[in-house]
Structure formats: structure tokens, C-alpha cells
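Q: missing the sequence, but the structure's below:
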């Protein structure tokens, strides 16, 4: 014991984590999560890995965390100290989408992270060709690039309760652990729930995740592409829900656990319409759009929608 303080070897070990070109994986997500937890920064695993946990198989190439706004600067410092590189243009990260583009040039409009760190999807490679994140052999200077990205809570999950470091209760309607047995069983390739019983990564419950995506599309509805990025996520969930039914997952992604007004619209969105009946399909799509406008109006009356960050892409511009 030093200076009257107890010595905690386990906690010190977590602080020793350094990034050494580990690939994007559940393991890396847990290591980063443990590091943030050690320095008392609550966080939520989001984005592509949320897709993987639900067997939606996204392969976007980002490891996304949502951080409380007031702790963002501290999170950035901690990750830099762990040897994660940010905004450094080198041979290995020339294909970084965030360095190659400007937010105003990204189409369709999609969330631009508050901060990002470059991940090397494979260990350093001296060959002309190597295996990229996408699984295809590509030239070294063109290989797919992965990133660890940080989003501010106010940018994507503004309506949700504050994150805490306490494990969520089993019946918490908003948050759950990424190894929760209600999630689909683990599959090879980092799919399904995280099998590690010691995993303490928190995620949104699937019902709240769907609600958050619907809300984000409602926020961006008046932009030129009407929140196409968010709509594609909802469509991916619909297609998986319909074409690869898994009993437990169907319950998690179905409308029964959603709150109103989301439940009414999600039930309409999931309605099974014969694809060969053109008139029925067209009528269904019109109902979906009309229902979404109605849902958006409800959210606006409740004061639940902030201004879209894509102000340069508003239809009136």
C-alpha cells in the first residue's frame, strides 16, 4: 500500500493496454472498453459491431463507441496514450475515408464521427499484396482501412438516459451487455453475442437501437436524401428479419418491444406484402412514407428532434 491507497494489480494491467495493430474484433472492442472503464468513462458500443451482435453482418470497417459529450476530450487523450493514431496520413492509412473526404462531400449523408483513430486491419505487411479488411487480396497501399470512431452522445443518442459504469439490470429497457444470453448465439467470425462471460461492454437493447435509427432518420428527413443512410439500416434489419428468421432474434427485432409511436410504424414497415403484386407493393410504400411523416410530427410535438447536423444539405438550400 502506497500513501494510504490500496494497490489494485488488475486495474493497473488494464491501463497497460497499448494498440499494436490488433485487428478490428470483439477482443479489441473489449480491450478499448476496459480501458475507458478504468478511467471512469461510460460508453456504449454502437455502429457496425451492433450489427454483428444481431447477426446482421455489416462489415463496415469501423469500431464505434458513443461517449458522453463532456468526457470526449478525456477519452481522446486516453486512447492516444494507448498508442492509437489519429489523423496521421501514412502509407498504411491513405485509404482512410475520413482523411480522403470532407463531411459535406459524403453521399449519402451519414454520421461523421467526432473523432477517429486508424486501425491497421492486419499486422504490418511487406508484401505487394495482403489480405484487406474486406477479405479480398488487395495492394498494400489500397487495402481496406478500419477505424475506431467516437461519437458524441448528443449527436446520436440524445434522448437516452445517461450512460453509467454499472452493469445494466436484466430488465433495463434501454441498455444491455454485449454477452447477454438473449442475443443470438455466437458464430465464427465475430458474429452473435460476445462469448466472453467477463465482457462488460454495454449496448442499446435491440428495440431501443431500432428506435434510435428511426429517430435519426426523422431528424434528417428534410435533407436532400431524407436520411437514406438510416433507412438502409432499417431495410437491412427488415431483410434479415424476413429472410433469416431466428426465434430469439425475431422477438428482439420485432415491434412488440418498441414504444409508441415507433411500434405502430415499425409494424407497418415489417408488414409482409407479396412482392409480385405491384399495386400492393406501391400502396405499402406509400403507407410507410405517410406513416413516417405522422411519426415524425409526433416526435416534433414532443420536442424530441434536434436540428440535423447536415444543414448544408437541407432541401431548402
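A: Thanks, I have the structure now. This structure is a prediction, so every number in the text was calculated from the model and none was measured. Numbering: from 1, shown residues only.
Q: CA atoms for contacts and neighbours, from now on please.
A: Noted.
Q: Please identify the buried residues of stretch 64-79?
A: Across stretch 64-79, burial judged by 16 or more other CA atoms under 10 Å covers 64, 65, 66, 67, 68, 72, 75, 76, 78, 79.
Q: ok, now which ones touch the first one?
A: What it means is residue 64. Contacts of residue 64 were listed using CA atoms under 8 Å, 6 or more residues apart in numbering, and they are 45, 46, 47, 48, 49, 148, 149, 150, 151.
Q: and these as TSV, adding distance to residue 212, secondary structure and neighbour count?
A: Formatted as TSV, these follow (distance: CA to CA, whole Å; DSSP: H, G, I helix; E, B strand; the rest coil; neighbours: other CA atoms under 10 Å):
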residue	distance to residue 212	secondary structure	neighbour count
45	14	strand	22
46	11	strand	20
47	12	coil	20
48	15	helix	17
49	16	helix	29
148	21	strand	23
149	18	strand	21
150	17	strand	24
151	14	strand	25
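Q: Against that first model, consider the following:
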């Protein structure tokens, strides 16, 4: 069992490094996912969600319903979701940043404001719902030339730069794994194809594709690290067309996303959406 105990606020990056260690000690491989969101997402292997939940409970993470603050997951109902944004398999409440004398507000006012606002959560997602096309994770660190996963400390990742993301991790002892940019981009296309018949046309994930093209491909790192040539050929041509940006959105979707979805369905390679009630129409699969 891990020696770490979650009893107070821990800075974001230090916290998720500790979470990875807790899961590793419990024999559960995990991969960091979706760090641009306010919430922290980890993606344990599908069959090990229950073990991951227990391991985090054992070190002090709280997942109770009776909490003195607002939790967006408790205020929502999955059955009412109409957007393609991910819904966690489980979540834990995180401690808010404690009041300090240099705060703008008195301590009582600050604490009252914290109780009235949404707090951060540590969210667990099943790999089978987010990164199903990637191979299973391992407790071993990925090799430098691993095409699927890499360490979050990899020197090929960008450094922290004002106005951009935080870049690669510099927390001592960090062994966090992330999908390589190539595999993550492929996964985004697959998710967009899966959610294409939802009311929002998978808009949540389309935005992430935009981020990958504008900030990762064009700005943050060597384009050879995420060029169309590094993707699976069927997805590489879709990525190239996306980067070329020569087609209107509707025409691009008709020419690339719809055929991709139909091809995946015909091969039985496209999982069901987690929100079937939010589909535009009922599909009949052959």
C-alpha cells in the first residue's frame, strides 16, 4: 500500500504524480489523459477501475455524496447529457486551495465562496471508452521509440511557455505515461467518428483536434512528431486534409468523417456511444 495520504490541497502536477504512484503500487497501470480540462483525468485499464477506486480510497481520497461544496458530477445526471463531453466512470473530490493571509478576502468570506463554487475532481475514465484502439498499458516505462505511449517528462515535449500549456512534467520521480501525439490524434478522430450522430456532432472532441493542429502540430513541437505520415494511413490522409484546411467544414465532414464512421461500423471496430439517448436518430447496424 502507498505511504501517500491525501489530507490537504496538493498542487495539481504534484498530485497527479502521486496518484500515478498510488495506482502503480496497487499494480494498476494508468495513462494521463485530457490535462487541458479543469478536472484531472486518469485512464486506468477497463477491468481495473474497481481496484483503482479502492486504492485511491485507501490513501484518503473522498468520493462521498455528502460534501460541503458543489460537485458538478453530483449536480448533473448522466442521463441528461446531450453533449459528447466525457462522463467519468468514477470521481473523487479534491481539496481546494487553502486561504492565506495575502488573499483578497477575509478567511470566512473565502471559505464561503469556496463552498458555493465548483471544486476540482480527480476523475477516472475507462480506457475502453477513450483510447480503445491503443494497446494495453504496462507498469514498465515506455521505450524512447514506443509508438503508442511516452513519459510525460519526455524531452521531445515542449517546455512551459507563457501563453501555452505547461509542457512536459518536471516533478521529481514522475513516471506518468501519456499517449504519443500521433496516437492521441488518431484516438480523437475515432471518438469524433463514434460521436458523429450525437446532437453536437462530437463537437467537444472536434475542438481538441483544433488544439492539436494549432498548438501541437504548428507551434509546440517538431511537426515530424505528429505529421500525417506518422498516423495510420487511413487516418493520416484525414489528418492531412484537416491540416490543409482547404475544404469547408461540412464538405470535410462529408468527405472524411462520415466515410470513416461507416467503415469502422462495417468492420465492427466502433464502440457504442455512452450517450445513446443523445443520438440524432436511431441507427441500424448491419
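A: Happy to help now that I have it. The structure presented is a predicted model; accordingly, all values stated were derived computationally and were not measured.
Q: Next, the TM-score between them, please.
A: Remark: TM-score between the superposed chains equals 0.87 [TM-score structural alignment, normalised by the length of the second structure]; 275 aligned residues with a CA RMSD of 2.4 Å.
Q: which ones among the buried residues of stretch 64-79 of the first structure are found in helices?
A: Counting by DSSP state H, the part of the buried residues of stretch 64-79 of the first structure found in helices is 72, 75, 76, 78, 79.
Q: Turn the residues you listed into TSV, including distance to residue 238 of the first structure.
A: Shown next, in TSV, are those (distance: CA to CA, whole Å):
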residue	distance to residue 238 of the first structure
72	33
75	34
76	35
78	38
79	35
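Q: Out of the residues you listed, flag the one nearest to residue 219 of the first structure.
A: residue 72 (22.9 Å; CA to CA).
Q: What lines up with the closest one in the second structure?
A: Alignment note (TM-score structural alignment): residue 72 of the first structure maps to residue 49 of the second structure.
Q: cool, residue 254 of the first structure as well?
A: Residue 254 of the first structure maps onto residue 227 in the second structure, by TM-score structural alignment.
Q: Number of residues surrounding that match?
A: Other residues within reach of residue 227 of the second structure, judged by other CA atoms under 10 Å, total 17.
Q: these two touch, right, it and residue 217?
A: Yes: contact status for residue 227 of the second structure versus residue 217: in contact at 7.4 Å, counting by CA atoms under 8 Å.
Q: before we move on, back to that, so who does the match of residue 254 of the first structure touch?
A: Neighbours of residue 227 of the second structure in contact, by CA under 8 Å, 6+ apart: 182, 217.
Q: residues in contact with residue 152 of the second structure?
A: By CA under 8 Å, 6+ apart, residue 152 of the second structure lies in contact with 168, 169, 174, 175, 176, 177, 178.
Q: roughly how far apart are it and residue 159 of the second structure?
A: Separation of residue 152 of the second structure from residue 159 of the second structure (CA to CA, to the nearest Å): 11 Å.
Q: and what of residue 133 of the second structure?
A: Distance, residue 133 of the second structure to residue 159 of the second structure, using CA to CA: 28 Å.
Q: cool, and residue 249 of the second structure?
A: Taking CA to CA, one finds residue 249 of the second structure at 32 Å from residue 159 of the second structure.
Q: more neighbours, the two?
A: Using other CA under 10 Å as the criterion, residue 249 of the second structure and residue 159 rank with residue 159 on top: 17 against 11.
Q: Excluding chain neighbours, what is closest to the more buried one?
A: Spatial nearest neighbour of residue 159 of the second structure, excluding adjacent residues (CA to CA, 6 or more residues apart in numbering): residue 167 at 4.7 Å.
Q: Aligned to residue 168 of the second structure, what sits in the first structure?
A: So, by TM-score structural alignment, residue 168 of the second structure is matched to residue 193.
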